[in-house]
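> next come a sequence and a model predicted from it.
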Amino acid sequence: MIVSGRHPRRSSADIRRHYCPLPESDVVVIDGMRVTSLERTVYDVVRTVSLEAAVVVFDAALRSVAWDDETRTYDEAAAERFRTAIRERVRAHSGARGIRQARFVTEFADGRAQLAGESIIRLWCYQLGLPAPELQYRVNFADGGYALLDLCWPALRRWLEFDGLFKYTDAELMAGRSVEEVFADQKSRELRVRAATGWDCDRCGFAEARTIADFADFLRGIGMYPFIG
């Protein structure tokens, strides 16, 4: 939210206040409130938060402009237009705080990541020296159906699904199903993918990915780390 002039109150645990010149072109109105535009918000945030959080934010922004939930497709051109806009801001402020991180995240971000957890473990895969996974990799079934795999390594013949608790608690995603039915559908999908590809599926949640060290232990347990190409 934007407030003109300096506010007498300071930042708190729940509210962060930043004071800086803001051109009107960086201001939009949403639900009656003046806020920074998506481009400006992403540019500011990716310079000032942790690397993991920066990737999550940029991935989410790309997803909002390029991912179509109805067709389950990703508009590469739309994503590149947004990336280019942030890239230009980064180039124009080469000495700004956090600009090195912003430069990396601008090139690394991928809006095909559907969840924060997917964004984080993709970053950690990079930091741990694993090959880059393909996101939302499409597997076609003989009956005309298909599945999109969270993170996939076709050359390694394996894929990784990130299981957040929301899958079993979010009413919209559960679509009237019980937790048991969600598990059953999930298992059926996994078996169909395995039948179509012969690839192994590994599942990871926040319990296995609290830290990069935890995630490395998980990868070690499934034989993917350290990676030997």
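All right, it came through fine.
> make it CA atoms for all contacts and neighbour counts henceforth
Noted.
> report all helices and strands that whichever helix in the chain runs longest contacts.
Criterion DSSP state H: the longest helix present in the chain is helix 179-197. In terms of contacts (3 or more C-alpha pairs under 8 Å, 6 or more residues apart in numbering; DSSP states H and E), helix 179-197 is packed against strand 134-140, strand 200-204.
> helices or strands next to the longest one in the packing?
For strand 134-140, the contact count by 3+ C-alpha pairs under 8 Å, 6+ apart identifies strand 146-153, helix 179-197 as packing neighbours.
> output these in TSV, with mean neighbour count and distance to residue 161 appended to each entry.
Formatted as TSV, the helices and strands packed on strand 134-140 follow (neighbours: other C-alpha atoms under 10 Å; distance: least, C-alpha to C-alpha, whole Å):
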stretch	mean neighbour count	distance to residue 161
strand 146-153	18	5
helix 179-197	14	10
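> in a markdown table: these, plus distance to residue 108.
Converted to a markdown table, those look like this (distance: least, C-alpha to C-alpha, whole Å):
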| stretch | distance to residue 108 |
| --- | --- |
| strand 146-153 | 15 |
| helix 179-197 | 28 |
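> also this one, for the comparison:
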Amino acid sequence: MHPDVYVGSAVDVDAYVRVRALRVWSRGDGIVAGPLAAAAWDAECPWEDSELIVPEHARAPAPDVRPRVGELPLDEVALLFDAWVTTPVRTAFDLARRPPLVDAVAAVDALAFVCRLSVDDLRVLVDRHTGARGIVQVRRVLELMDPLAESCMETRTRLALVLRGVPAPVSQFEVVLPSGKRARLDLAWPHAKVAVEYDGPEHRTITGQNRDAFRNEGLDELGWDVVHVTSAMVLDPRAADRLAARIGRKVGRG
């Protein structure tokens, strides 16, 4: 795992194992932070590196560890997996400082959704660490974050539209179908009855396709215009331009 830190070859190297390995390597002096801390809190993250906050006297860093010298207030760390890990809100604050902006918002949204964080929770740390590196981006992340986003790709889909001038949608908007069942729409503009659904792998299974077909039939009866998008339509800049123009025409520009 790290110099002088080993694990059995049959062990599933998950967040628990990675955190414990860093604890052993740092001899208990380090605080797990960044993407690995997010994974420890069971949140999705665009990055996968191991970040460790260490005191000045800590041993030389391993080549696969991203060290950061410093100390944190006691209320910004927690004991998890018998190791010191940044709290969810401190983890979100640290990830909000990382470029690029869209990935930072996606990381913060994921933590906010899993750990029930609010904009005000992060604002406390912004006010506490006004001179921190990347604080300007953190403030922008606060403007763009949405704790209701259920995946990083939902965040990327929303930002692909909003950053191109489309009015901010309502996330996870609930609609009662004619059948009496309830449907939650990833992104919705209720005034225009327009919705955008991000179709991940689960939507491409037979079960997912059938579920979507029945739901779309009910939404169509209610007058909803549902636009299904894929990763290629969001991640390719020219495709995202076309998508934003299309949705903008349907819902009106902000």
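Nice, thanks for sending it over. Just so it is clear, the model here is predicted, and its values are computed rather than measured.
> can you show me the helices along structure 1?
38-48, 51-66, 76-92, 99-108, 116-127, 171-174, 179-197, 212-221.
> where in structure 2 does the shortest one fall?
On structure 2, no counterpart of helix 171-174 of structure 1 exists by TM-score structural alignment.
> hang on, the earlier thing: ok, residues contacting the longest helix of structure 1?
139-141, 147, 157, 167-168, 174, 199-201 (C-alpha atoms under 8 Å, 6 or more residues apart in numbering).
> picking that back up, can I get the helices and strands packed on helix 179-197 of structure 1 in TSV with distance to residue 10 of structure 1 and mean neighbour count?
Putting those into TSV (distance: least, C-alpha to C-alpha, whole Å; neighbours: other C-alpha atoms under 10 Å) gives the following:
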stretch	distance to residue 10 of structure 1	mean neighbour count
strand 134-140	41	17
strand 200-204	40	14
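> distance to residue 120 of structure 1 added to these, as a markdown table?
Formatted as a markdown table, those follow (distance: least, C-alpha to C-alpha, whole Å):
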| stretch | distance to residue 120 of structure 1 |
| --- | --- |
| strand 134-140 | 13 |
| strand 200-204 | 12 |
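> closest to residue 86 of structure 1 out of those strands?
Among those, the nearest to residue 86 of structure 1 by C-alpha to C-alpha is strand 134-140 (22.0 Å).
> related to what we said a few turns ago, which two of the contacts of helix 179-197 of structure 1 have the greatest separation?
157 and 174, at 29.2 Å, using C-alpha to C-alpha across those.
> higher neighbour count, these two?
Per other C-alpha atoms under 10 Å, whichever of residue 157 of structure 1 and residue 174 has more neighbours is residue 174, with 15 against 12.
> distance check, residue 73 of structure 2 against residue 184 of structure 2.
39 Å (C-alpha to C-alpha, to the nearest Å).
> I meant to write residue 220 of structure 2 there.
14 Å.
> now which residue in structure 2 aligns to residue 49 of structure 1?
Looks like residue 49 of structure 1 aligns to residue 99 there (TM-score structural alignment).
> tally of neighbours for its match?
12.
> same check on residue 235 of structure 2?
14.
> cool, residue 90 of structure 1 as well?
20.
> distance check, the corresponding residue of structure 2 for it against residue 133 of structure 2.
Matched to structure 2 by TM-score structural alignment, residue 90 of structure 1 sits across from residue 126. Per C-alpha to C-alpha, residue 126 of structure 2 is found 11 Å from residue 133 of structure 2.
> quick check: neighbours shared by the two?
Counting by C-alpha under 8 Å, 6+ apart, nothing touches both residue 126 of structure 2 and residue 133.
> what's the end-to-end length of stretch 166-181 of structure 1?
Taking C-alpha to C-alpha as the measure, stretch 166-181 of structure 1 stretches 15 Å from start to finish.
> oh sorry, the question was meant for stretch 141-149 of structure 2
End-to-end distance of stretch 141-149 of structure 2 (C-alpha to C-alpha): 14 Å.
> what are the buried residues along it?
Neighbour-count burial for stretch 141-149 of structure 2 flags 141-142, 144-149 (criterion: 16 or more other C-alpha atoms under 10 Å).
> closest one to residue 79 of structure 2 out of those, please.
residue 147 (24.2 Å).
> alignment lookup: the closest one to structure 1.
Under TM-score structural alignment, residue 147 of structure 2 pairs with residue 111 in structure 1.
> which ones are touching its match?
By C-alpha under 8 Å, 6+ apart, the neighbours of residue 111 of structure 1 are 58-64, 66-67, 74, 79.
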